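Asks: model this:
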Amino acid sequence: MTKWICFEEDGQERIGILEDEQIIVHNGDLFDDPTPTDIRRPLDAVRLLPPCRPSKVIALWNNFRQLAAKLAVPEPEEPLYLLKAISSITAPGAVICRPQAYDGKVVYEGERGIVIGRRLRNATETQAADGIFGYTCVNDITAAEIISRDKTFAQWARAKSFDGFGPFGPVIATDLDPMSLHVRTELNGMERQNYPLEDMIFPPASLISALSRDMTLLPGDLICCGTSLGVGSIKEASNSISVTIDGIGTLSNTFTQ
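Replies: Coordinates of the predicted model:
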């Protein structure tokens, strides 16, 4: 398994492979065979950035059987999704502030993210699987009360696209079994979510194949796989939120009211 990471050094964005808390710095494009250098950087000495720069963020709804059963909604016959604004993306460790324009309930949603590694259009499931670069941790933060504020139009994209509402990282992990893992979310040190990825209704290859029939997927695009049981409100003045997927790592951020 390889863990790719992105960080800032001397005002420039750099990439590397994380090994034993050390970054092996690489040159080139993350998605076009970057080459290793002799440079090493301690992980705790750099400022982390989002591990890639997506052209779009696609977020799934109702993609876990346990949550569908709890909500008493049918499992969908095809993926249900929305597009989340690129400007919502923020880095691991970043402080996320409540939007000034919204004073309602804000919720965390710990998720697994899929990062696309090559251009995909009308892909078969085999092509889709080959087009996955790796996996990451996502917190799909949501201004929950905005979704149904207008009874004539569900505002999913607005509710999920405030600045900072799309942290992901800290790494993109490759070469792991995407269905054998669990997603764990902690709010202020208390576990709130712990669900198996094998419960997904649309697993990675079939999901990406379906999405590629709607739109062209490009290297770096981020697919947020949806969440399961345990979503809850962020209530304290200052909150630590972490999303952990064994084999990938822990995404940690602070949310302030």
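Asks: contacts and neighbour counts: CA atoms only from here.
Replies: Will do.
Asks: Spatially nearest residue to T124, not counting backbone neighbours?
Replies: The spatial neighbour of T124 that comes closest, neighbours along the chain excluded (Cα to Cα, 6 or more residues apart in numbering), is S209 at 5.7 Å.
Asks: That neighbour is in contact with N122, isn't it?
Replies: Yes: with contact defined as Cα atoms under 8 Å, S209 counts as touching N122 (6.7 Å).
Asks: To compare with the earlier structure, here is another sequence to fold:
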Amino acid sequence: MRIARFRFNGKISYGIVLGEKVIPAEKLGIPETVEEFIASGIKVSPEGKEGIPLSKVELLAPLSNPPKIICLGLNYFDHAEEQGREPPKDPVIFLKPRTSIAGPFEDIPVPFDYTTQVDYEVELAVVIGRKGKRIPEEEAMNYVFGYMVFNDLSARDIQFGDKQWTRGKSLDKFAPMGPWITTRDEIRDPYSLRMRTLVNGEVMQDSSTAKMAIKIPRIISVLSKGMTLEPGDIIATGTPAGVGVFRNPQRFLKPGDIVEVEIENLGFLRNRIVAE
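Replies: Okay, here's the model as predicted:
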């Protein structure tokens, strides 16, 4: 099942994507928001319901008000290798604010008087489906609602200047996500998905979730020892090699660049960088 938020005829709603149409929530008798739907645990069958063609809606970020956006650093073997480092044994995390959320096809306004080193990072995002604390690793996947594509945009000059990551990762619209949430049952193996980033059609990252160092059950288990995980929490699980800052020569984003990030079986995001 795929859950999408969208705008149609000036109204924002969400629903279940079925083929090339989306069945609005109001036709399914489900809660008013995606976050409430995830927390409810309701099972829904959209077959046979009247829908809206996807071509007629504007897809939005699947979640507008997640309790937390948690991101991991250095969690891919090839990304650590391109820095001459070893992946950490436990998750290294930072948080992004809700104001960093952007839609899957939205323009990203960048204050280039504040940062000149904007970078891309394709990531597999996990959406939490149940509240939990001190979750055993062997039970952790039962707390996963689904997955989506995530671009952890980063202002590298701020990030490395601060010697910590939050400010450089938290600019407005620096977390494009979507295009929908694909439920866990639809993805047989989350560690065999090809992931790519293209800038103006040129491939910059081309790797696989197979190179994820700390796997999802351990991420959830370790994080939940110290913080309560809640329905709708987003955990972005890290990026593979090929980011702009570690290329030779470096490749930072500039106004007019089209950034596409895609993950096999989950869809893609396409965002244009514009000057704020």
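Asks: what's the TM-score here?
Replies: After superposition, the two chains reach a TM-score (TM-score structural alignment, normalised by the length of the first structure) of 0.92; 253 aligned residues with a Cα RMSD of 1.7 Å.
Asks: follow-up on the earlier one: between S209 and N122 of the first structure, point out the one with more neighbours.
Replies: S209 (22 against 17; other Cα atoms under 10 Å).
Asks: Validate this expectation: that one resides in a helix.
Replies: Yes: judged by DSSP: H, G, I helix; E, B strand; the rest coil, S209 of the first structure forms part of a helix.
Asks: What residue in the second structure is paired with it?
Replies: Mapped onto the second structure by TM-score structural alignment, S209 of the first structure lines up with S221.
Asks: all helices for the second structure, in order.
Replies: Ranges of helices in the second structure, per DSSP state H, are 34-40, 77-81, 156-162, 166-169, 216-226.
Asks: So what does I235 of the second structure match up with in the first structure?
Replies: Alignment note (TM-score structural alignment): I235 of the second structure maps to I223 of the first structure.
Asks: What's the local residue count around its match?
Replies: 28.
Asks: Repeat that for F160 of the second structure.
Replies: 11.
Asks: Which position in the first structure pairs with it?
Replies: Looking across to the first structure (by TM-score structural alignment), F160 of the second structure lines up with S148.
Asks: where's the match of I235 of the second structure relative to F133 of the first structure, distance?
Replies: For I223 of the first structure, the distance to F133 of the first structure equals 12 Å [Cα to Cα, to the nearest Å].
Asks: Quickly list what's touching both of the two.
Replies: Residues touching both I223 of the first structure and F133 (Cα atoms under 8 Å, 6 or more residues apart in numbering): I114, V115, I116.
Asks: of the residues you listed, closest to N139 of the first structure?
Replies: Nearest to N139 of the first structure among these, counting by Cα to Cα, is I114 at 13.0 Å.
Asks: In contact with that closest one, which residues?
Replies: Residues near I114 of the first structure by Cα under 8 Å, 6+ apart: I132, F133, G134, Y135, T136, P204, L222, I223, C224, C225.
Asks: one step back: pretty sure the match of F160 of the second structure is touching A154, no?
Replies: Yes: if you go by Cα under 8 Å, S148 of the first structure and A154 touch, sitting 5.4 Å apart.
Asks: Give the residues shared as contacts by those two.
Replies: In contact with both S148 of the first structure and A154: no residue, using Cα under 8 Å, 6+ apart.
Asks: List the contacts of the aligned partner of A68 of the first structure in the second structure.
Replies: Using TM-score structural alignment, the partner of A68 of the first structure in the second structure is A80. Contact analysis of A80 of the second structure by Cα under 8 Å, 6+ apart lists L74, E86, P87, A241.
Asks: Pull the most distant pair out of the contacts of I114 of the first structure.
Replies: F133 and C225 (15.0 Å).
Asks: more crowded one of the two?
Replies: Using other Cα under 10 Å, the more surrounded residue of F133 of the first structure and C225 is C225, with 29 against 20.
Asks: neighbours of the nearest residue to that one once chain neighbours are set aside, just the number please.
Replies: Closest residue to C225 of the first structure apart from its sequence neighbours, by Cα to Cα, 6+ apart: L60 at 5.4 Å. By other Cα under 10 Å, the residues close to L60 of the first structure number 19.
Asks: what sits against L60 of the first structure?
Replies: Contacts for L60 of the first structure (Cα under 8 Å, 6+ apart) come out as P79, L80, Y81, L82, I223, C224, C225, G226.
Asks: The same query, at a cut-off of 7 Å, please.
Replies: L80, Y81, L82, C224, C225, G226 (Cα atoms under 7 Å, 6 or more residues apart in numbering).
Asks: One more: R98 of the first structure?
Replies: Contacts of R98 of the first structure (Cα under 7 Å, 6+ apart): T256, Q257.
Asks: What lines up with it in the second structure?
Replies: Match for R98 of the first structure (TM-score structural alignment): V110.
Asks: Could you check how far C97 of the first structure is from C224 of the first structure?
Replies: 21 Å.
Asks: try V183 of the first structure
Replies: Between V183 of the first structure and C224 of the first structure the distance is 13 Å, computed by Cα to Cα.
Asks: For the nearest residue to R5 of the second structure once chain neighbours are set aside, which residues are in contact?
Replies: Of all residues not flanking R5 of the second structure in the chain, Y14 sits nearest, at 4.0 Å (Cα to Cα, 6+ apart). Shown in contact with Y14 of the second structure (Cα under 7 Å, 6+ apart): A4, R5, F6, P24, A25, V34.
Asks: Is the residue nearest to T124 of the first structure in contact with A123, as I believe?
Replies: Yes: counting by Cα atoms under 7 Å, A123 is a contact partner of S209 of the first structure at 5.1 Å.
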